[in-house]
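Chemist: Provided below for reference: sequence and predicted model.
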Amino acid sequence: MEQSDSHSDSSTDAGSLYRANAEGFFGEFGGAVLPPHLAGPMAEVAVAYAEASADPQFQEELQALLSKYVGRPSLLYFAENLTRQLGGARIYLKREDLNHTGAHKINHCLGEALLAKRMGKRKLIAETGAGQHGVALATAAALVGLECEIHMGAIDVAKQHPNVVRMELLGAKVVSVEEGGRSLKEAVDSAFGVYAAAPDEYFFAIGSVVGPHPFPTMVRDFQSVVGREARAQVLENEGRLPDLLIASVGGGSNAMGLFDAFLNDDSVRIMGVEPGGEGLEGDRHAATMTLGTPGALHGMLTKVLQNADGEPNAVHSIASGLDYPGVGPQHAHLESIGRAEYVSVSDAETLAAFQLLSRVEGIIPALESSHAIAQVIKVAPTLAPDAIIIANLSGRGDKDVDFVAELLRSQAPAA
């Protein structure tokens, strides 16, 4: 299965089929669905990002921080023990868990913080679910000298308490959101409300490839370093491109970061994994790509889990960072044109994957990343031994160990 890299360095950039148009639409998805008083501030961000993207000094500063502060490039690790245990394909893990702050989120948070400072903003504001985006943004804010305010659903504040402590130690103000389902969707609503009241003061640092234009493009661009590195690393290690990419999808930033550099490579199969929760037959899941329908959410047109009135449904996932009723519009577009496929795994499968990777490879993954590992466990044995899988290990599981320990105790049979 020898396969050469037919692309030059520059041609790893995806073509226009996979890029948003001037209005921020990926096919029928995306755009900026905003009230009039926010259209101007978002247009200002779009102009500022376009200028920063073309500014070598901005790009050099960001790349220097990624290298000297975050510790990039992150490792592409051959999971030999997991490969042997499962049989079938050779399994590589893109180790974003080894980044400073423990996840992929620092990649775009540094970019957003630098852009906010360039625009003259004083404060960063954002939502967080698992807390990794909040920690990364608080870290970036401390580094560049900006104030930081993080909104987090009350359920997630309790579930991810170590990350709340980290954010506060880094100087951020953490707002616990008690409304509605008290999870990620409500955190976004709350943060967006504060931003809407004072857009001149704040920069809304959206934590995924979601929201109004230009954020789906901007966050993807900042995260695309993951895929560019993985592409070069697998060519160096194996002499060819992978057969399959796998990454978890909530909003979808870690997945788009990995997928982007391979979109033009038709031989590379692309698979996103979303939360099946407690089962797709009920409402205790967040399987937006599987069961969602086109709609508007948080300033974008995308696929949404919604009721007949167009209101977002309550959602659930064992992983706080994935319990979101929408998805990045580029993911919706990639599915609509057949370039990527999306599947779901259950909470139980995710928990089993968390334990297996910990015991077999000595790597404790985030519950978000464990969704990707759960799909690897399903798929790898069905592939030939010379097939190659790259799974994005988007974050480490330190934040989840107390929650998982309590969950396992509750499931243990009575003595």
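Modeler: Ah, there it is.
Chemist: Please count neighbours and contacts with C-alpha atoms only from this point.
Modeler: OK.
Chemist: which residue ends up closest to the midpoint of the chain in space?
Modeler: The residue lying closest to the centre of the chain (C-alpha atoms, centre = their mean) is Ser253, at 2.9 Å.
Chemist: Look at Asn392 and say how many residues are nearby.
Modeler: Using other C-alpha atoms under 10 Å, Asn392 has 30 other residues around it.
Chemist: ugh, wrong one, I meant Ile377
Modeler: The burial count for Ile377: 21, using other C-alpha under 10 Å.
Chemist: if we look at the helix or strand in which it is found, which residues are touching it?
Modeler: If you go by DSSP states H and E, Ile377 is part of helix 367-379. Residues from elsewhere that reach helix 367-379, judged by C-alpha atoms under 8 Å, 6 or more residues apart in numbering: 86, 246-248, 272-275, 318-322, 345, 349-354, 357, 389, 391-397, 400.
Chemist: out of those residues, which are inside strands?
Modeler: Ile246, Ala247, Ser248, Gly272, Val273, Glu274, Pro275, Val345, Ile389, Ala391, Asn392, Leu393 (DSSP state E).
Chemist: thinking again about what came up before, how near is the residue nearest to the centre of the chain to Glu406?
Modeler: Look at Ser253 and Glu406: by C-alpha to C-alpha, to the nearest Å, they are 29 Å apart.
Chemist: repeat for Glu23
Modeler: From Glu23 to Glu406 the distance is 47 Å (C-alpha to C-alpha).
Chemist: Spell out the residue ranges of the helices in the stretch 101-250 of the chain.
Modeler: Per DSSP state H, counting those that start in this stretch, the stretch 101-250 of the chain carries helices over the ranges 105-118, 132-144, 154-159, 161-169, 184-197, 215-223, 225-238.
Chemist: Compare the ones you listed and give me the one nearest Leu291.
Modeler: helix 184-197 (17.5 Å; C-alpha to C-alpha).
Chemist: show me the contacts for the residue nearest to Ser183 when sequence neighbours are not counted.
Modeler: In this structure, Ser183 finds its nearest non-sequential neighbour in Gly153, 4.1 Å apart by C-alpha to C-alpha, 6 or more residues apart in numbering. Contact analysis of Gly153 by C-alpha under 8 Å, 6+ apart lists Thr128, Gly129, Ser176, Val177, Glu178, Gly181, Arg182, Ser183, Leu184, Glu186, Ala187.
Chemist: Tell me which residues of stretch 375-393 come out buried.
Modeler: 375-377, 379-381, 387-393 (16 or more other C-alpha atoms under 10 Å).
Chemist: next up, a second structure to put side by side with the first:
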Amino acid sequence: MGEPQARGRFGEYGGRYAPESLVEACREVEETFREAWADPGFRGGLARLLAVHAGRPTPLTPAWRLSRELGVQLYLKREDLTHTGSHKINNVLGQALLATRMGRRRLIAETGAGQHGVATATAAALLGLEATVFMGERDMERQALNVFRMRMLGAEVVPVTTGSRTLKDATSEAMRHWVGATGDSHYCVGSVVGPDPYPWMVREFQRVIGDEARGQCAAELRTGVPDHVVACVGGGSNAAGTFAGFADTPARFVGVEAEGGAGAARGRLGVLHGCRSLFLQDDDGQITEAHSVAAGLDYPGVGPEHAHLRDLGRARYVTVTDDEAVGAAVRLARTEGIVPALESAHALAWVIRAAGSGELPAGSTVLMTLSGRGDKDISTLKELV
């Protein structure tokens, strides 16, 4: 999982499908990122911010009681314990530093569950930047707490009332807004989607998850490497960052999608939001709406590198239902005292199902990235549990 091929390609996926004004902006982002990523001063400054502001490294937590019940050894990479409550802060701090390096004073972002929006608002406040966050009206209703948090941090939250009023439409509006604001604004994409260099760049900023977990597993596990590495996938940034740390190992990768948003599992080749990847489409090639109880997985496609990993057979992509995810969230809360985000609960639901069916052999070691905490989902859980 290194750099993409020429023109930002992962096999037949990726690329830079954007209006000319954004092509030039993406070129500047790529040039700045390459220069910054090769600069020890930039890397050191980001590492310090991740440590003193975001709270890294995050722990690797053995799920003792649940492991005994399932007959496997389950370890949780605790991104829920970062400042702002999810893995999103890793990427946003990196992109916010890039924005200041480019002389941009405002961050534009899209958000579904609100965690990327909160992280963007947080980084903007920390670095003295402005922030404008686009969020689907439906997601604003079910993630009202995160909307309040963004506004309290000083961000402008723009409701998106078109289409399904969820993450896909928020992303479309954010990109349209960026077209007219490239001179003073940086678009802080929240996942491994979008035009080159975003899928690669966001994965590199999230690689800290996998790199930390790799060292922690080496110290914790007898074999040093888990049998399976599991993470939820919407666009797929937490999974891409986790997988990257284990790319040269025999660990088997499993990306878990929402049943109603399974781009990798059931998508077809198409172009959306600046990149070529796998998307849910109708017979006429029109993008269809996704659905998930987890707003962060309510996206009709998957990042191009995930599509490539699927084709290579390096990663499997499976789906779970809303009911399975809610049940997994409750089970983790009652066995380990951890309330996960509903996005993360999808990954756990597959672990529970696979252990019960024998797909995960008894005694298997499983590393699962717990990408976020469940505070934001309490209202939803109250209605469903």
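Modeler: It's in. Quantities reported herein were computed from a predicted structural model and do not represent experimental measurements.
Chemist: Just give the TM-score of the two.
Modeler: Overlay of the two chains. TM-score (TM-score structural alignment, normalised by the length of structure 2): 0.98; 382 aligned residues with a C-alpha RMSD of 1.0 Å.
Chemist: got JSON lines for the ones in strands among the contacts of helix 367-379 of structure 1, with distance to Lys159 of structure 1 too?
Modeler: Formatted as JSON lines, those follow (distance: C-alpha to C-alpha, whole Å):
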{"residue": "Ile246", "distance to Lys159 of structure 1": "26"}
{"residue": "Ala247", "distance to Lys159 of structure 1": "23"}
{"residue": "Ser248", "distance to Lys159 of structure 1": "20"}
{"residue": "Gly272", "distance to Lys159 of structure 1": "25"}
{"residue": "Val273", "distance to Lys159 of structure 1": "22"}
{"residue": "Glu274", "distance to Lys159 of structure 1": "20"}
{"residue": "Pro275", "distance to Lys159 of structure 1": "17"}
{"residue": "Val345", "distance to Lys159 of structure 1": "21"}
{"residue": "Ile389", "distance to Lys159 of structure 1": "32"}
{"residue": "Ala391", "distance to Lys159 of structure 1": "26"}
{"residue": "Asn392", "distance to Lys159 of structure 1": "23"}
{"residue": "Leu393", "distance to Lys159 of structure 1": "21"}
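Chemist: Which members of these are the farthest-apart pair?
Modeler: Pro275 and Ile389 (20.4 Å).
Chemist: How far does the helix holding Ile377 of structure 1 sit from its chain's centre?
Modeler: 15 Å (C-alpha atoms, centre = their mean, to the nearest Å).
Chemist: Now for the aligned partner of Val234 of structure 1 in structure 2: which residues touch it?
Modeler: Here Val234 of structure 1 is matched to Cys217 in structure 2, going by TM-score structural alignment. Neighbouring residues of Cys217 of structure 2 by C-alpha under 8 Å, 6+ apart: Gly224, Val225, Pro226.
Chemist: Could you give the number of residues near the alignment partner in structure 2 of Gly395 of structure 1?
Modeler: In structure 2, Gly395 of structure 1 lines up with Gly372, judged by TM-score structural alignment. Residues near Gly372 of structure 2, counting by other C-alpha under 10 Å, number 26.
Chemist: shouldn't Gly372 of structure 2 be in contact with Val339?
Modeler: No. Taking contacts as C-alpha atoms under 8 Å, Gly372 of structure 2 lies outside contact range of Val339: 9.2 Å.
Chemist: before we move on, back to that, against structure 2, where does the helix holding Ile377 of structure 1 fall?
Modeler: Aligned by TM-score structural alignment, helix 367-379 of structure 1 corresponds to residues 342-354 of structure 2.
Chemist: and that stretch, how far from structure 1 on average?
Modeler: Compared with structure 1 after fitting, stretch 342-354 of structure 2 has a mean deviation of 0.6 Å; criterion: mean C-alpha distance after the TM-score superposition for structure 1.
Chemist: What's Ser185 of structure 2 aligned with over in structure 1?
Modeler: Aligned counterpart of Ser185 of structure 2 in structure 1: Tyr202 (TM-score structural alignment).
Chemist: no wait, Pro4 of structure 2
Modeler: By TM-score structural alignment, Pro4 of structure 2 lines up with Ala20 in structure 1.
Chemist: Give me the nearest residue to that match, chain neighbours excluded.
Modeler: The nearest residue in space to Ala20 of structure 1 (C-alpha to C-alpha, 6+ apart) is Phe26, at 4.6 Å.
Chemist: In this structure the one you found contacts Ala32, no?
Modeler: No. Here Phe26 of structure 1 does not reach Ala32: they are 11.8 Å apart, not a contact under C-alpha under 8 Å.
Chemist: before we move on, back to that, how far away is the match of Ser185 of structure 2 from Glu349 of structure 1?
Modeler: For Tyr202 of structure 1, the distance to Glu349 of structure 1 equals 40 Å [C-alpha to C-alpha].
Chemist: With neighbour numbers in mind, choose between the two.
Modeler: Neighbours of Tyr202 of structure 1 and Glu349, each counted by other C-alpha under 10 Å, are more numerous for Tyr202; the result is 22 against 19.
Chemist: wait, the more buried one sits on Gly120?
Modeler: No. Contact criterion C-alpha under 8 Å: Tyr202 of structure 1 and Gly120 do not qualify, at 9.6 Å.
Chemist: between those two, what contacts are shared?
Modeler: Jointly contacting Tyr202 of structure 1 and Gly120 under the rule C-alpha under 8 Å, 6+ apart is no residue at all.
Chemist: As a check, name the ranges of all helices in the stretch 301-415 of structure 1.
Modeler: 329-336, 347-361, 367-379, 401-411.
Chemist: Nearest to Ala141 of structure 1, out of the ones you listed?
Modeler: helix 367-379 (24.2 Å).
Chemist: Measure how the longest helix along structure 1 sits relative to helix 105-118, angle-wise.
Modeler: Identified as the longest helix of structure 1 according to DSSP state H is helix 36-53. Helix 36-53 of structure 1 and helix 105-118 are oriented at 100 degrees to each other (axes from the mean of the first three to the mean of the last three C-alpha atoms, to 10 degrees).
Chemist: Residues contacting helix 36-53 of structure 1, please?
Modeler: Ala32, Phe58, Gln59, Leu115, Met119, Ala196, Pro199, Asp200, Pro212, His213, Pro214, Met218.
Chemist: now do stretch 105-114 of structure 1
Modeler: Against stretch 105-114 of structure 1 from outside (C-alpha under 8 Å, 6+ apart): 58, 62, 65-66, 70, 99-100, 124, 132-133, 136-137, 140-141, 144, 146, 205, 207, 219, 222-223, 254.
Chemist: thinking again about what came up before, just the buried residues of the contacts of Cys217 of structure 2.
Modeler: Those of those that meet the buried threshold are Val225, Pro226, by 16+ other C-alpha under 10 Å.
Chemist: Thank you kindly, that will do.
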